[in-house]
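Novice: quick one, fold the following:
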Amino acid sequence: MRVGTFFHIPDSPTDVERIWHDATPLPSSVLPVWARGEPPDTYRQVQTHRPPMRTEGEAAAYCSEIGELHTAGLIIDTDLAGDGRHRVYVAAPSRWSIGIYIGDSPFDLKPPKGVRNPVLTREDVSDVTAAVVADPFMLRVSDTWFMFFELFNWKANKGEIGLATSCDGMNWAYQQIVIAERFHLSYPYVFEWMNEYYLIPESHQAGSVRLYKATHFPTEWSFVGTLLEGPYFVDTSLIYHDQRWWLFTEANPERKHDTLHLYYADALSGPWRPHATRPAIARNARTSRPAGRVIVNGGRLFRYAQSCVPTYGTEVRALEVTTLCTSSYREREIDRSPVLAPTGVGWNADGMHHIDPHR
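Specialist: Next up is the predicted model:
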């Protein structure tokens, strides 16, 4: 068995750059600003609704948050460290890209010979100025591979769902944006069910988990219903297993990436019921946030999780779901975990946080 798997990583050396600035008088509190609608080399300062921050740690944490959201931010302080030196914090935008590994199992993967990673970058996007490409999910229909992924549209200042195609799974051609809403979209979990094609993007800014159906695959999609309503569901992943639908989603509104919730339903459209174990995982930023497709391998159920320690997007861990019923949930991390990790050099030097394995 050969397994092709797609993931994305940042190519920027750091998420947060610290610049010493002693010449210019600075304000007495921390001022967070955004750079909206411009390429990453152009900074247009727009004050946000966030109140001033009082500590150096809070400023640095906010820079990391801005970097995760694929925007650029600037934070100015006055001697928060108490050493007489002013600081300017710049949160550089994360520049994620998409690559391919292959292997004999979905847990033992290496870059293929003859293929130069990454296979898709922001420079490949031709219809808008993109900051990143990320969160790839694929389907193979007849002899063509279709990849759906997040692209961050600089002008619109939000994520949208893009499409790329391939005849061999190695060489990819960008096509177009296929889903765009007034709110941010990412993590386009695409799947086939009963000869129809569905897609569940991450849409936490809409306050819900939304289901789309292809009206003309792969380019035309229609919103068909809300699966869950709530303030913060991210990276929702699901599978039909043992005559029931199961939905995994991370749901910590404080953006700590450490709380996994589980839901189940008899039909894709619902109603979706919360699992008896609520949450399924708590206070674990290494294994809570989903990191790709839930799979069955050798008759056993596995899911991938993004390790957000020490920071968002560090590596991908694999867990076997050993007990899954409406009243109980158990999992264990496999021996080969993490299955994707930063290499320290090149295009995936700093992190790898997504996987979509296919036979």
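Novice: from here on, contacts and neighbour counts on C-alpha atoms
Specialist: OK.
Novice: for Gly99, see how far away the residue nearest to the spatial centre of the chain is.
Specialist: Residue closest to the average C-alpha location in the chain (C-alpha atoms, centre = their mean): Asp135, at 5.1 Å. Here the criterion is C-alpha to C-alpha, to the nearest Å. By it, Asp135 lies 11 Å from Gly99.
Novice: give me the common contacts of these two.
Specialist: 7-8 (C-alpha atoms under 8 Å, 6 or more residues apart in numbering).
Novice: how far away is Ile334 from Asp104?
Specialist: Ile334 is 16 Å from Asp104, by C-alpha to C-alpha.
Novice: list the contacts of the residue nearest to the centre of the chain.
Specialist: Contact partners of Asp135, counting by C-alpha under 8 Å, 6+ apart, are 7-8, 149-150, 186-188, 292, 354.
Novice: residues near the residue lying closest to Glu123 once chain neighbours are set aside, how many?
Specialist: Leaving out its chain neighbours, the residue that sits closest to Glu123 by C-alpha to C-alpha, 6 or more residues apart in numbering is Ala130, at 7.4 Å. Neighbour count of Ala130, defined by other C-alpha atoms under 10 Å: 27.
Novice: here is the second sequence; please produce its structure so I can put it next to the first one:
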Amino acid sequence: MKKLLLAFFLIFLIGIFFLNYNYPFFTKKIGRWSVGFTFVEAPLEKPNIDEKHLISYVEVDTLLKSEGNYIADPFFIFKDKTFYLFTELKGKNNANIALFTSSNGLDYKYEGVVIDEDFHLSYPQVFRHKSEIYMLPETKQSGNVLLYKAIDFPTKWEIVDTLIRNRKLKDATILLEKNLMVAVDDHMNQLIFESDSLHGEWKESKRFDGRRGNETRPGGRFFKFQNDWYLPVQDRTYGYGSGISIYKLKESEEKISLDISEKRFLQEVPEVKWFNRGMHHLDIQQVENRYYTVYDGDRNLDGEQSFQIWRTLKYNFYDLFN
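Specialist: The predicted structure follows:
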């Protein structure tokens, strides 16, 4: 009996070790987010992240003359020799969409809130289409995927279409060159939708088998490199928003897939206090003859940790599902 109990105990310990190895029970507590930016030579070149090229949450507190604010989910568009940087702006109430501008991509000026709704807004994915400028932010709390159009760029926007109705989706990320959209639901099911145009009928793709769990939630705009399309995806190995992995889009008439290309392309940067816990967003685009990238990360002030047994069990189970 003692040998049997010892065997069960050893199996239990091995199981706990395995579960903890994949997704640790203890992770650093999430802090407040800041946004960084820099130029790079190529899209898959890791950016040089330092404290000189960022907008910290402390700066945001100073700008807003209040405490407890942060910015995250940065997207940019380059127009008329100006960088327009749109971010989620979170304070005590619902998050809004804020704007920063720069003439050189290094020194930014805060321009204020440009979209304010009764529901939470984030992920301000801004893009051009047929000489117009649109934004597809996360509007999950509205119960729909809402499309905004710039009526007077960059400060005036209005809802012009509902791309997907009655679906609570997170971070819907569009690729108009392929008429595809990737999103996740509240159960971390990765979904792909297809349409014949931006304003067409978006339907869930039958060519995509789907995934569930870690590395399913989009973490930034699709980007093209050497004729292939890539999607930043959030990695949760060490807790929410602990890293960004890069997935390559593969498509045929019968099948669509997203396959891992760069595991944890971005992650915590211990030497930069603002990003010392993790990173969860990336936007990279070509600007004239160079590439420019924006990203975010958060700060753990005192090493405080969170115990997340349910997260560990859930994501290990999802890996088996996949």
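Novice: just give the TM-score of the two.
Specialist: TM-score for the superposed chains, counting by TM-score structural alignment, normalised by the length of the second structure: 0.74, backed by 257 aligned residues with a C-alpha RMSD of 2.2 Å.
Novice: out of the contacts of Asp135 of the first structure, which comes closest to Pro118 of the first structure?
Specialist: Pro118 of the first structure lies nearest to His8 out of the contacts of Asp135 of the first structure, by C-alpha to C-alpha, at 8.5 Å.
Novice: hang on, isn't that closest one packed against Ser97?
Specialist: Yes: at 5.0 Å, His8 of the first structure counts as touching Ser97 under the criterion of C-alpha atoms under 8 Å.
Novice: what's the distance between Asn340 of the first structure and Pro357 of the first structure?
Specialist: If you look again at residue 340 of the first structure, you'll see it is Leu, not Asn. 12 Å.
Novice: oops, could you answer that again for Val309 of the first structure instead?
Specialist: 23 Å.
Novice: same question for Gly351 of the first structure.
Specialist: Separation of Gly351 of the first structure from Pro357 of the first structure (C-alpha to C-alpha): 18 Å.
Novice: same thing with Gly298 of the first structure?
Specialist: Noted for Gly298 of the first structure: a distance of 14 Å to Pro357 of the first structure, by C-alpha to C-alpha.
Novice: can you map out the strands along the stretch 251-359 of the first structure?
Specialist: Taking DSSP state E, counting those that start in this stretch, the strands of the stretch 251-359 of the first structure run over residues 260-265, 273-274, 289-290, 295-297, 300-307, 315-325, 328-333, 356-358.
Novice: and those strands as TSV, adding distance to His216 of the first structure?
Specialist: Conversion of the strands of the stretch 251-359 of the first structure to TSV gives the following (distance: least, C-alpha to C-alpha, whole Å):
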stretch	distance to His216 of the first structure
strand 260-265	27
strand 273-274	31
strand 289-290	28
strand 295-297	26
strand 300-307	30
strand 315-325	33
strand 328-333	38
strand 356-358	23
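Novice: now do the same for Tyr304 of the first structure: its match in the second structure.
Specialist: Per TM-score structural alignment, the equivalent position to Tyr304 of the first structure in the second structure is Pro232.
Novice: so its match touches Ile246, yeah?
Specialist: Yes: with contact defined as C-alpha under 8 Å, Pro232 of the second structure reaches Ile246; the gap is 4.6 Å.
Novice: okay, these two: which has more neighbours?
Specialist: Pro232 (31 against 27).
Novice: mind listing residues that contact stretch 217-234 of the second structure?
Specialist: Around stretch 217-234 of the second structure, the neighbours that count as contacts under C-alpha under 8 Å, 6+ apart are 43, 73, 75, 125, 170-175, 182-184, 188, 190, 214-216, 241-249, 280-285.
Novice: what subset of the contacts of Asp135 of the first structure is buried?
Specialist: For the contacts of Asp135 of the first structure, a burial check counting by 16 or more other C-alpha atoms under 10 Å picks out 7-8, 149-150, 186-188, 292, 354.
Novice: among these, which ones are in strands?
Specialist: The members of these that map onto strands under DSSP state E are 7-8, 149-150, 186-188.
Novice: which one of the residues you listed is nearest Ile66 of the first structure?
Specialist: Nearest to Ile66 of the first structure among those is Ser186, at 16.0 Å by C-alpha to C-alpha.
Novice: and the corresponding residue of the second structure for that closest one, how far from Pro137 of the second structure?
Specialist: The alignment partner of Ser186 of the first structure in the second structure, by TM-score structural alignment, is Ser122. Shown here: Ser122 of the second structure relative to Pro137 of the second structure, a distance of 6 Å by C-alpha to C-alpha.
Novice: likewise for Lys203 of the second structure?
Specialist: Using C-alpha to C-alpha, Lys203 of the second structure is found at 19 Å from Pro137 of the second structure.
Novice: any idea how many residues pack against Ser97 of the first structure?
Specialist: Ser97 of the first structure is flanked by 27 other residues according to other C-alpha under 10 Å.
Novice: grab the nearest non-local neighbour of the aligned partner of it in the second structure.
Specialist: Taking TM-score structural alignment, the alignment pairs Ser97 of the first structure with Ser34 from the second structure. Nearest residue to Ser34 of the second structure, sequence neighbours excluded (C-alpha to C-alpha, 6+ apart): Ser56, at 4.6 Å.
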